[in-house]
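Visitor: okay, structure incoming, though there's no sequence with it:
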C-alpha cells in the first residue's frame, strides 16, 4: 500500500461517478482515457472517407435536436471525444471499431430513444461526441494531425464491426484496468460470452492509475447509511468490515460492511471510486481506499489498446484480444442495405 501514498489528493477532483445501471446497454462512456501530454508528430496524410460508413445515415440526438449524419461522420465525433488523438493510430482504429459496433448494437436492440433517434451524444446514455470545430480549438498546434488520425481511424476500418454469432456485440470499453479486464457478470447482471476477463498490458505512464480516497469515520458512515440504512455501524470502526470476496483479476466482488453484504460496484458508486479494484485501510482516524485503474473494467482497455499498438499490434489483434471469440467483418444494418 505504501506505493500509493504519494498520489496527490487532488485526484478527488478528478473522480467521476458513472451510474452503474443494471441494464447493461446504458453503461460505459465517460470512463474513457484521459489525455496524456501532447507530443509533436510528423504531418499525417488524410485518407479519403470510407464508402461503407458513408453509404447510410443515422439519427443522432444532440441535446434536444435530432441531426442526421452518415455513420462515418458520427464515428469521427465519437473517436474525438472518447480517446486521446495523441494515441497510436492502431489504437484509434480499434476505438473506431468499438464505437461503430456499439452504435450498431444500440440500433439493433432498439436503443434508448424509441422512434426519435438511433443514438445520442449524452455520454451517460450512449457515447460521447465532439464536433470538429471544438476539437480543433482543444488540440491547438496538433489539430491538423490529430484530426487526420481520427478521420483515418474511421476510414481505415470502414464498416468493420465486432460480431458474435453474426450480430454486433455490446462493445464496451474503459480507460484502464488493473492488468486484467473483468467479466461483464462481475460488474453487471449479464455474463456475456464475448466480455470475459483477459490480460491487459496497461504500460507505463497511465494518468492517475493509482488513486487514494479517504473519508472520516463520520463521512463514511453518513454515505454508507444513506444507501444501506439497515447496516450496523456502531462500535469500533475496525468491526464495521467483514468478509471480502475478490475475484482472480483483483475485482472486489463483494464486501460485508456493518453486517450487510455489498457488491463492489455499489461501493464504487457510494464512495465515487475510480474502479472496483480497491483495498481499504484505516489510517490516522480515516478510512482510506486505494484504487487501481479507471472504469468498470469490462471490454477494451483504452490504455491497454495503446500499449498493444505501441508493441506492434494491429487494430484487429487488439479487438480480438479484448472481445473473446468474436469475428470482425463489414456489417451494414438490414434496414440500411
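Guide: Happy to help now that I have it. These numbers come from a predicted model, not from an experiment. Numbers count the residues shown, from 1 in each chain.

Visitor: please count neighbours and contacts with C-alpha atoms only from this point.
Guide: Will do.

Visitor: now the strands for the stretch 1-150 of the chain?
Guide: 57-62, 65-70, 119-120 (DSSP state E, counting those that start in this stretch).

Visitor: so what touches the last one?
Guide: It stands for strand 119-120. 58-62, 103, 106-107, 111-113, 126-127 (Cα atoms under 8 Å, 6 or more residues apart in numbering).

Visitor: narrow those residues to those that are buried.
Guide: Buried members of these, scored by 16 or more other Cα atoms under 10 Å, are 58, 59, 60, 61, 103, 106, 107, 111, 112, 126, 127.

Visitor: the last one is in contact with residue 32, isn't it?
Guide: It refers to residue 127. No: in this structure, residue 127 is not within contact of residue 32 by Cα atoms under 8 Å, at 10.2 Å.

Visitor: below is structure B, check it against A:
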C-alpha cells in the first residue's frame, strides 16, 4: 500500500440513481438529508496527529480534507475532487485497519494544516479552494471502495502514459480491480512527458545518497573517487509498455521503482540516453500509473461524467459503500 502511495456520493435522488444504474457502482446509503458540512459529517473515528508540537485527535473526514490539499489540484472539477476524496479516505482507513493504528505517523500521507493550505493556495484563493475541497469531502462522507468485502488498494497517479498500468505490470501481482484501461487524453497533459538531465557527478551523488547498506556505501565511495567518472546505466528489462523492471546502475541491479526513487524520476516508465557529460532520461507519465489518472478523471468530469462513472471506468469490479457497513 505504502509503495503505491509514495510513489494513490455527490447527487442524491433520481439523477444519482440513473447514474448508478449506468455505471455499475452502487452506493447503498444516502448521505443524509439537510445541509451538511464538515462539522456534521464526522465519521466518529479519529487520527492522532502532532500539530505545532501538540497531539490532536482529528476526525477521519477532517484528516481527509488536509490530505486532499496535498495530492490533487484544487482547480479540478467537482466530480474529480469527489473521486479523490473517496480514494484518499479508502487508503487512510485501509492503513488504519490493517496496521491497527490511528497514529498519523503510520499513515503514508502528509496532512496539511489550515496555515499550510493558505500558504500553498495563497490567501486570496484560500476560501474558494477550501470550500471546493470541503464540498468534495462532505458530499462523499464515509464513502469507501471495496472489493470482495475488503477495502481496496486505491491507487491513483497524476498522469498516465495514455493508458493506465495494471498491477501485474508494475507490481508483478495480479489485482483484479487494477487493470489497464485507456486514458487517451493524458497525452495532452503538461507532465505527460518529462525530460531529466544529470551530469555524471550528479548521478554518482544520487547513487551515494540512496545507499543504505554499508558494503554498498564502500563500493560507491570507490566509484566516487573521480567525480567525472562515467557511470554505466543499462536497462535490462522493461514491460511491454515501457515500465522498467530491472536496470543496472554502476555495478548493481535495481528495480524500476528503486531507480525512480534513486534518480528522483516522476515515473517508472523511462528510457536512458547516455551522453559524454552526463545522462538524459525521458519519462512518460507521472506517478505509479496504476488505478485512476487524476488528469483523466478531470477530463471525464469536464465531459459531464459523475464520480461513480469515473470510478467505474478506471477501477473494475469495486463497490462504493458506507464505511460503517464494512
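Guide: Now that the structure is in, tell me what you want to look at. Nothing here was measured: the structure is a model prediction, and the numbers come from that model.

Visitor: residues shared between the contacts of residue 127 and residue 32 of the first structure?
Guide: Common neighbours of residue 127 of the first structure and residue 32, using Cα under 8 Å, 6+ apart, are residue 82.

Visitor: what ranges do the strands span in the stretch 201-326 of the second structure?
Guide: According to DSSP E, counting those that start in this stretch, the strands that the stretch 201-326 of the second structure contains are 233-238, 244-249, 252-255, 270-274, 278-284, 292-293, 319-322.

Visitor: what about the corresponding residue of the first structure for residue 77 of the second structure, how many neighbours?
Guide: In the first structure, the residue paired with residue 77 of the second structure is residue 88, using TM-score structural alignment. Neighbour count of residue 88 of the first structure, defined by other Cα atoms under 10 Å: 16.

Visitor: right, and residue 88 of the first structure touches residue 312 too?
Guide: No: under the criterion of Cα under 8 Å, residue 88 of the first structure is not in contact with residue 312, lying 10.0 Å apart.

Visitor: what number of residues lie near residue 213 of the first structure?
Guide: Based on other Cα under 10 Å, the number of other residues close to residue 213 of the first structure is 22.

Visitor: mind checking how far it is from residue 323 of the first structure?
Guide: Look at residue 213 of the first structure and residue 323 of the first structure: by Cα to Cα, to the nearest Å, they are 31 Å apart.

Visitor: next one: residue 297 of the first structure
Guide: For residue 297 of the first structure, the distance to residue 323 of the first structure - Cα to Cα - is 13 Å.

Visitor: more crowded one of these two?
Guide: Using other Cα under 10 Å, the more surrounded residue of residue 297 of the first structure and residue 323 is residue 297, with 30 against 26.

Visitor: can you give me the helices for the first structure?
Guide: 71-82, 89-108, 132-139, 143-156, 184-187, 217-227, 264-271, 302-310, 315-322 (DSSP state H).

Visitor: what's in contact with the last one?
Guide: The reference is to helix 315-322 of the first structure. 90-91, 93-94, 98, 162, 195, 198, 299-301, 305, 308-309, 326-328.

Visitor: on that earlier part again, what's the closest of the contacts of strand 119-120 of the first structure to residue 253 of the first structure?
Guide: Distance to residue 253 of the first structure across those (Cα to Cα) is lowest for residue 126, with 25.8 Å.

Visitor: the closest one corresponds to which position in the second structure?
Guide: Per TM-score structural alignment, residue 126 of the first structure is aligned with residue 108.

Visitor: count of neighbours near residue 236 of the second structure?
Guide: 13.

Visitor: next, the contact list for the counterpart of it in the first structure, please.
Guide: In the first structure, the residue paired with residue 236 of the second structure is residue 244, using TM-score structural alignment. Applying Cα under 8 Å, 6+ apart to residue 244 of the first structure gives the contacts 252, 253, 254, 255, 256.

Visitor: count the neighbours of the nearest residue to the first one once chain neighbours are set aside for me.
Guide: Spelled out, that is residue 252 of the first structure. Using Cα to Cα, 6 or more residues apart in numbering and skipping residues adjacent in sequence, the residue nearest residue 252 of the first structure is residue 246, 4.5 Å away. Counted with other Cα under 10 Å, residues neighbouring residue 246 of the first structure total 16.

Visitor: need the contact list for residue 246 of the first structure.
Guide: 252, 253, 254.

Visitor: quick one: map residue 175 of the second structure onto the first structure.
Guide: Under the alignment (TM-score structural alignment), residue 175 of the second structure maps onto residue 192 of the first structure.

Visitor: tell me how far its match lies from residue 260 of the first structure.
Guide: As defined by Cα to Cα, residue 192 of the first structure lies at a distance of 28 Å from residue 260 of the first structure.

Visitor: before we move on, what about residue 165 of the first structure?
Guide: The value you get for residue 165 of the first structure to residue 260 of the first structure, if Cα to Cα is used, is 40 Å.

Visitor: more neighbours, the two?
Guide: Relative neighbour count places residue 260 above the other of residue 165 of the first structure and residue 260, with 18 against 9, counting by other Cα under 10 Å.
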